[in-house]
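K.L.:
Quick one, structure for this:
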Amino acid sequence: MNAPVRISDLLNVPRRYLVDVHAIVDRRPIAARMHTFAAGGFLLTGILGLLAAAGLLNGHVAAVVIALSGMSGIAGATFAFARRSPRKPSYLSGGLYYSLPWLLGLANIFFMGVGISSAADLMVAWNTPSGIILLLTGMVSLTGLALITGKGPMRHALAGTLHLAWHPRPGRFNGQSADTAFAQIDLDAPKLGANRVEDFAWNELLGFDSCVQCGRCEAACPAFAAGLPLNPKKFVNDIAGSNAPVQYAGSPHPGLPEHREQAGPILIGEEGASIAPETIWACTTCRACVDACPMMIEHLDGMIALRRFETLEHGATPGKAGDLFDALRETDTQSGNPLPARLDFAADLALPLMKEQHPVEVLLWIGEGGYELRNQRSLRAFIKLLRIAQIDFAVLAEERDCGDAARRLGDEIEFLRLAQANIATLSRYSFRSIVTLDPHVAHSLTRDYPSLGGNYQVFHHTTFLDGLVREGRLSVEGQLNGRVTYHDPCYLGRYLNEIDAPRALIDKLGVERVEMARHGRQSFCCGGGGGGPVTDIKGKQRIPDLRMEQARETEAEIVVVACPNCTTMLEGVTQPRPLVRELSEILLEAVERRSS
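P.N.:
You can find the predicted model right below:
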């Protein structure tokens, strides 16, 4: 596949490296300092040393600067070596990565020696003992670095630099992580999705080859933590290794036999493929791997491309995914229920319908939550809050499933059918904004639909409620007590970048809010995304059980949630656990207490 090449894009590298990459690297301050000293010291000392050798830097001041730069590089390299000795963290790769720190350290010594002697006019003769030692140091270090540029760490660092220039998602560098929609595919193409390396665009492959095996994606991945057969670090190296001599020295995919992990030209779908089907279906599409990656690799683009091939070319979806597709095709809903039945739960609320009352200020998207008993409670609470705030709203009742599950399970055809039908329905009505309780719906309407002609102002209900409280249309201050923790939904936090509104609402209630170790953009998935509940890939543990254990560690009495999937998954935990409550429900309780 082709992608444009503009040499001018190289000018974007410095800013993207210094701003976007380091924003991720800095999440681990100690590792960030190590990276700054080791890589920055090496580059700066090399440049200054060569300038001095060329006669462009002279004097004792220049020599001191070169010395300080070189010592910084040596300190960073020493720290990097110590970090892997005597026992490296499990998420770090070994192999040639053990050689990189001491090669960088020796290279710093060489450039520092050359630079200082040249700048201070203390030229060292190469036939003296000190000259021979310096020469050998340079030969060993630079030869070693050249060798591991072929198929080791330096190769991936070089690929990573070029990846920043020609990133397949340039929208990621605007600081808002807005570029999260999956690219559409040509439905008339001879092959749908990807099962070979040549099915990817060259800059996508460049991204996969940028992996420096730091293991941040592995440490962030909920599927890996639960022992499901997925290691995102191994996954991108499986793809990169199918077309290049990549040496992988990290953790395998949990629970898979060794023969399933051999590199080859076929990625998936045939005997001898390098990636097992269980691996791609274990992913919850939570985006933790992408968000954690300092090389800004798009793991999920590769995952969805392979899923599309398996689904559209082979019809090979596991578990109950086939039943979900059947329900979507037959009824336009995941549950298999008629469209109007989604309002049965609110028969006593006399909900206004768009077809009877428009234009309106707010279109409330009921969605799949209207069919599920537990999430009906959340919807009822939110509807009551809208009425207390005197919001002019109406519901559709005729909306189809938004297509999120179909798209993430690889059925792009079904996604397009549902999305286009919803866009046609919405075009018949006049409203100012859409509000939904489901972050997956909010993401689809906000990020997936615009490329199809559906452009709307969409609010997740937490953002909308926060606005109502700020405007004084709802009063909730100081009405509750107790200790609570908030679980960030992946599609609200990482995808839509909404971290603050739910916390602002909770903080007004009078409760003590405590954070789980994994929160905000680094939140831990509930296991309910990406079709996980229907693919049902088995692991050593359940992802929601792991998340609830993190909640228990806070000693909170209540876990506040803001997503119907999260509510279902976390309430399904059978071990002793805190109470799970949706944010609308506790806000309604606070409002009613204040008015009583």
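K.L.:
CA only for contacts and neighbour counts going forward, please
P.N.:
Fine.
K.L.:
how about stretch 137-155: buried residues?
P.N.:
Judged by neighbour count (16 or more other C-alpha atoms under 10 Å), stretch 137-155 contains these buried residues: 137-138, 141-142, 144-145, 148-149, 151-155.
K.L.:
The structure of the following sequence is requested for comparison with the preceding one:
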Amino acid sequence: MLNTLLPILLFAALGLAVLGALRRVAMWRRGRASKVDLIGGLFAMPKRYMVDLHHVVARDKYIANTHVATAGGAVASAVLAILVHGFGLHNRFLGYALLLMTAVMFVGAIFVYLRRRNPPARLSKGPWMRLPKSLLAFSASFFLVTLPVAGILPENFGGWILAAILFVGVLWGVSELFFGMTWGGPMKHAFAGALHLAWHRRAERFGGGRSTGLKPLDLNDPTAPLGVEKPKDFTWNQLLGFDACVQCGKCEAACPAFAAGQPLNPKKLIQDMVVGLAGGTDAKFAGSPYPGKAIGEHAGNPHQPIVNGLVDADTLWSCTTCRACVEECPMMIEHVDAIVDMRRHLTLEKGATPNKGAEVLENLIATDNPGGFAPGGRMNWAADLNLNLLSEKKSTDVLFWVGDGAFDMRNQRTLRAFVKVLKAAKVDFAVLGLEERDSGDVARRLGDEATFQLLAKRNIQTLAKYSFNRIVTCDPHSFHVLKNEYGAFDGNYLVQHHSTYMAEIIGAGALSLGQHKSSSVTYHDPCYLGRYNGEYEAPREVLRALGIEVQEMQRSGFRSRCCGGGGGAPITDIPGKQRIPDMRMEDIRETGAELVAVGCPQCTAMLEGVVEPRPLIKDIAELVADALLDDSGQSKPNAPAKREEPAEAH
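P.N.:
Below you'll find the predicted structure:
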């Protein structure tokens, strides 16, 4: 009986799976066009799956080993089952191979079941709770029906009752793995995920690459939407990426806004986009809601506006763009791209940037800096430093990009300290002075692509007039924009963060340094230096050169918790149950450190905004400047920072 029914079942399931695949592809193709290498991507997919995806999955050894056994066993078992029981190739060798693969899959499924028996809060439940049982049913049933093929048991063993039971088991397992893979259900991620890896919108991420710069809008194309208003405004491979979500919740666990009780959960955001892709409501979502927002209140379809339908605007504005969600995602989904795309529509089309957002954007247009200070005060912090201007010098080795920290009294101390270090190392450097404009980082993260491109093109025009070998800046946000986002407008430069440059000149013996006296120091990794640009080691090299043994926080390196200062979050200021910098300060206090070394003016401002008592906050440049020795081996006194506030700030 089984020999007759199994081929019918298998090929019927395959046929339905193909129909489901065509339906899903049609859903994805509702999105806008995107240039991808369709054939090359398919050939590259296996390596991307085995290497790049598993590089992320391998951070959790339990799940990595489980996934290898379950997924590898399932793929091999499905192929062999079609050959043996579909095409009737009752070959003993194939039978034993199928027995082995179903056994491997069964063992993996047991570990999936154990993880799901008492799942952590980040894991979605609902249909996902049946997945281990479906995997067990598939592997156990096919194992038993294959025993006669391998010659271990006689044909028709157990009679028709056992055959009926096995057929039900096969039907259950095949429905989940074949039918559910394309029509919907927990296994949907396998089909969509494979094609997402093949046609990823950031193919540069694979093979050890890094791609973190936002993609520009074509503001000269009147037909191109200014951002994303409706699900169909995403590119088709973005929609495909959303559909690949495995609902593991690693993004949720990493998100600082979610932890702070702000109305953002990146996992639910992606699932809401899936709802918008197919049409419907979020009532069946079986994971954690947005903090403070009930499940079942949002709905939409591909042709309806996302905001106030699928999501609320404050969900989008809660994001700090720290990229922790993207870093943790085993399916390599681009959450931040999607959020900024939707912000662009709100800002450019609706003018709906909340709180101080509109004021900051107006300031950038009027004064070239977000604080609205008169541009003529940009160099007041260096009035006594006799810095070389590139307009006079024309050519230099290092262009010191000052950034808008020039208008902030606290950051002026960092700038002056770094100038002291550059002079001590006898570096040939200059500044743009009043020719420098805001890099455009804040405008771009707030969705104002037009202002960003205006600022970027002005800066690129200015830089084209001069000759320099590299740009060095103390601000990771300016560093990221200049390094990774100006290239789209033909602004290609060698750009370094000041920690990287200081590590270089210290390694070359250009500085004579004493030892730091503080008893305990921890280091806070800035998001835009670490996760965005992969620079974790240089700041620690500098600290080690000062004799500092860093007391690492539990969340450090690529898992560093955001300070809450990126993505315009302090400007949009969406309330939560607690402040992100307060949470980060708790991480710091757990180390017992008396001093926090930082490498970003945003991080400095956010952490110093935490109510005292708390550890001292100092930029790495300040620590190096404090440790400089003169020719006699004595510490060089550090000139006090100018305390006068620019007149225009009053």
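K.L.:
re earlier: need the buried residues of stretch 137-155 of structure 1 in JSON lines (columns: distance to P89 of structure 1 and secondary structure).
P.N.:
Shown next, in JSON lines, are the buried residues of stretch 137-155 of structure 1 (distance: C-alpha to C-alpha, whole Å; DSSP: H, G, I helix; E, B strand; the rest coil):
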{"residue": "T137", "distance to P89 of structure 1": "29", "secondary structure": "helix"}
{"residue": "G138", "distance to P89 of structure 1": "30", "secondary structure": "helix"}
{"residue": "S141", "distance to P89 of structure 1": "25", "secondary structure": "helix"}
{"residue": "L142", "distance to P89 of structure 1": "27", "secondary structure": "helix"}
{"residue": "G144", "distance to P89 of structure 1": "24", "secondary structure": "helix"}
{"residue": "L145", "distance to P89 of structure 1": "24", "secondary structure": "helix"}
{"residue": "I148", "distance to P89 of structure 1": "22", "secondary structure": "helix"}
{"residue": "T149", "distance to P89 of structure 1": "24", "secondary structure": "helix"}
{"residue": "K151", "distance to P89 of structure 1": "23", "secondary structure": "helix"}
{"residue": "G152", "distance to P89 of structure 1": "19", "secondary structure": "coil"}
{"residue": "P153", "distance to P89 of structure 1": "17", "secondary structure": "helix"}
{"residue": "M154", "distance to P89 of structure 1": "21", "secondary structure": "helix"}
{"residue": "R155", "distance to P89 of structure 1": "23", "secondary structure": "helix"}
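K.L.:
From those residues, pick the one nearest M1 of structure 1.
P.N.:
R155 (22.6 Å; C-alpha to C-alpha).
K.L.:
OK, contacts around that closest one?
P.N.:
For R155 of structure 1, the contact set (C-alpha atoms under 8 Å, 6 or more residues apart in numbering) comprises 148-149.
K.L.:
And the aligned partner of I74 of structure 1 in structure 2, how close does it get to G151 of structure 2?
P.N.:
Residue correspondence to structure 2 (TM-score structural alignment): I74 of structure 1 is matched to F106. In this view, F106 of structure 2 and G151 of structure 2 are 21 Å apart by C-alpha to C-alpha, to the nearest Å.
K.L.:
That's all I had, so thanks and see you.
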